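# Pasting the sequence and the predicted coordinates here, then a few questions.
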Amino acid sequence: MTKTNGPVLTPRALNRATLARQHLLTRSSLSALDAVEHLLGLQAQNVKPPYYALAARLDGFRPEELSQALQARDAVRIVTMRSTIHLHTAEDALTLRPLVQGARERELHNFRKGLVGVDLDRLTALSRKLVEEEPRTMQQLREALLVEWPDADPQSLSVAARCRLPLVQVTPRGLWGRSGQVALTTVEHWLGRPAEPVPTPDATVLRYLAAFGPASVKDMQTWAGLTRLRDAFERLRPRLVTFRDEHGVELFDLPDAPLPDADTPAPPRFLPEFDNLLLSHADRTRVVPPELKGRYWQGNRAYCTLLVDGFLAGLWRLEEESLTIEPFGELTGAQREDVVEEAERMLTTMAGPSSFDIRFGTVLS
């Protein structure tokens, strides 16, 4: 790790800086689409998380606003960073996917045994033809590919199509209150325009720092699922400022980015599972206290998380008209009141005026 003699930022200082850029310190008046652009997309393995992510960050957010952006094809659901589904603006889908395409190609090495004898270029062309004729489920696509390569591993064929092609989940999948099964076509076909050429990462480095900084090279590589980004940071160094964390790791930042005082109050926030705030740094101690590492995961499942004083402090689960909140430690009376108030605000935003049972209990069964 590169070390520097720049000013030291404590975990709490990094926490406040990152929360400010994530619009979690003070809610923003941005539109849903502008917020998605600023945040470089939202984790979207499931339908609801992007909506809850924006509810925590935006003042006056309405789920229908994001749903309408998806329906109008101003936003799409597509595999990008870390080989996971993200909800992006249309413009970012056309540029960020090419940026990470090399990583998706390398991902195929893990499935090479199931692709023996498969011509990947032919598979790509055939898959594109199939999904652009009409959106298809992954099962439908897999079955069509098996006709051509009956001896191949079915899962490996579908992974190859997903890695080789920028496949978007077409609506109604992802719409608020509607959704549906996953059907796929290419982003170019869905948006009616070609993808952009593979960009240099420089512009994305600047945007990453605006949303997640201050950050190290390794932090951004963790967020993007890419390697070898140091050259981009070095090219940009004259335009950036640098700090170091308590371990001496160099952190880059934009010179005009907010750096709130470490003692700035941070209200409670309810975040969905897989929120990028908790996944986009190699060192997560700016949000996750070391003693709570791994507490918001169980196997391959991630839980909805509660922030108190800016840091991970518990889990939550919403079932029908009951919200269960499980703090990891004791909350003060004032903290419990603030958490309940934030819970009521979240529920009103997502469900409208309604009667919910809010209780403190056990989320993990």
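Now that the structure is in, tell me what you want to look at.
# can we go C-alpha only for contacts and neighbour counts from here?
Fine.
# in the protein, which spans are strands?
Applying DSSP state E to the chain gives strands spanning 42-43, 75-79, 85-89, 167-169, 184-186, 241-244, 250-253, 269-271, 297-298, 301-302, 304-308, 311-319, 322-327, 357-360.
# among those, which is the most enclosed?
Compared across the strands of the chain, strand 75-79 shows the largest average neighbour count, a mean of 28 (mean count of other Cα atoms under 10 Å).
# ok, and here's another one to check against it:
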Amino acid sequence: MTDAAHDLTHRLGRQAEAVCRHYLSAGKRQGHYWQVGDVRNTPGRSMFVRLSDSVKGPAGKWTDAATGEHGDLLDVIRESQGLSNFSDAVAEAQAFLRVPPTSRDGETPHCRKRYPSRDPVISARRLFAAAQPIPGTIVETYLRKRGITALHETGSLRFHPLCYYRSDPHGPIQLLPAMVTAVTDLKGRITGIHRTWLAPDGSDKAAIATPRRAMGHLLEHAVRFGRADDVMAAGEGIETILSLRCVMPRLPMAAALSAAHLAAIVFPPGLRRLYIVRDTDPAGDRARDTLIARANAARLEAIVLSPALGDFNEDLQTLGVDALLAGLRCQLAPEDVSRFMMLSP
């Protein structure tokens, strides 16, 4: 760290509580510490910022007990404001402290060490841990508005009331309610998350440019509903898969989140039959063809499930449960009709 950066960090430490109240406003003081969810100002209690000098360290030092990440108040300013450059964090800190800006010529980056927060998987796990189960939340409202009433085995879905959103790297930061979905590998380890930002009343997705975004490692992994054994279904969208769960509640399913990721999904050991849940568009057709070829190479039986309209959620909402049942019954292997399908709505 340069002498100038060290001095700036020391100045921030002398006003540690004021810095926390401004940049970590979702938290509150607890004794000699400021407690908040994480360095990006998520509500919670896992991160502690020291508010005064002690034998344990100087004021302004912080640690996130959930992830092990740590840093100083310049890092708080950088992360909470979504600043990618050290110079921008310095300028923001100088503005907060009302000190004259320094020249950027010959600037040395602040602490070139990489914090765990830079790992998108750790960030994804932390955000999912900060969210809450969906019963009674607007996530449940949103899904029911789309005709989805079967919400069993949905531990991979959570609700976050104030999920960070930025339309572009230079746009303003917004905190909006969101459905936060865990993407896992075959061992159940979270490798990423998917966020769907919602309208405040849960009536629809939020009115923003990109209401759906992913974070972390999605390739080969999926959002999983039920534990796959010898038979499973795999498709693209969360709502599509949950629509099928309304009429096939016992069939394990996985949502890969996109056509490209569906084509690359990893098969569980012991699988012998794969139902490919198709979306009727060119990308869906390509994913179907690739997945059929991969399944055949792995000596798996591949059966395609095709909707009457664009996808199975559209079928559910437009045609209803009876039509969805009838359309699927003739596409399943005969032995799977009684094993997995709800025989009456």
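Cool, the structure landed. Please read these numbers as outputs of a predicted model, since none were measured by experiment.
# After superposition, what's the TM-score here?
Taking TM-score structural alignment, normalised by the length of structure 2 as the basis, the two superposed chains have a TM-score of 0.24; 135 aligned residues with a Cα RMSD of 6.6 Å.
# can you tell which of the strands of structure 1 is closest to R128 of structure 1?
strand 184-186 (7.0 Å; Cα to Cα).
# Just the element for the residue lying closest to A89 of structure 2 once chain neighbours are set aside, please.
Closest residue to A89 of structure 2 apart from its sequence neighbours, by Cα to Cα, 6 or more residues apart in numbering: R78 at 5.1 Å. Counting by DSSP states H and E, the element that carries R78 of structure 2 is helix 73-80.
# following that helix, which helix or strand shows up next?
Downstream of helix 73-80 of structure 2, the next assigned helix or strand under DSSP H and E is helix 86-97.
# Tell me the buried residues in that following helix?
F86, S87, A89, V90, A91, E92, A93, Q94 (16 or more other Cα atoms under 10 Å).
# Compute the inter-axis angle for that helix and helix 73-80.
Angle of helix 86-97 of structure 2 versus helix 73-80, following axes from the mean of the first three to the mean of the last three Cα atoms, to 10 degrees, is 110 degrees.
# so what does helix 86-97 of structure 2 touch, helix or strand wise?
In terms of contacts (3 or more Cα pairs under 8 Å, 6 or more residues apart in numbering; DSSP states H and E), helix 86-97 of structure 2 is packed against helix 3-14, helix 73-80.
# how many degrees apart are the shortest one and helix 3-14 in direction?
Meaning helix 73-80 of structure 2. 80 degrees.
# So which elements touch the longest helix belonging to structure 2?
What stands out as the longest helix in structure 2, according to DSSP state H, is helix 282-297. In terms of contacts (3+ Cα pairs under 8 Å, 6+ apart), helix 282-297 of structure 2 is packed against helix 259-263, strand 273-277, strand 301-305.
# Any chance of those in JSON lines with mean neighbour count as columns?
Shown next, in JSON lines, are those (neighbours: other Cα atoms under 10 Å):
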{"stretch": "helix 259-263", "mean neighbour count": "22"}
{"stretch": "strand 273-277", "mean neighbour count": "22"}
{"stretch": "strand 301-305", "mean neighbour count": "18"}
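# In a markdown table: the ones you listed, plus distance to G327 of structure 2.
Shown next, in a markdown table, are those (distance: least, Cα to Cα, whole Å):
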| stretch | distance to G327 of structure 2 |
| --- | --- |
| helix 259-263 | 22 |
| strand 273-277 | 13 |
| strand 301-305 | 9 |
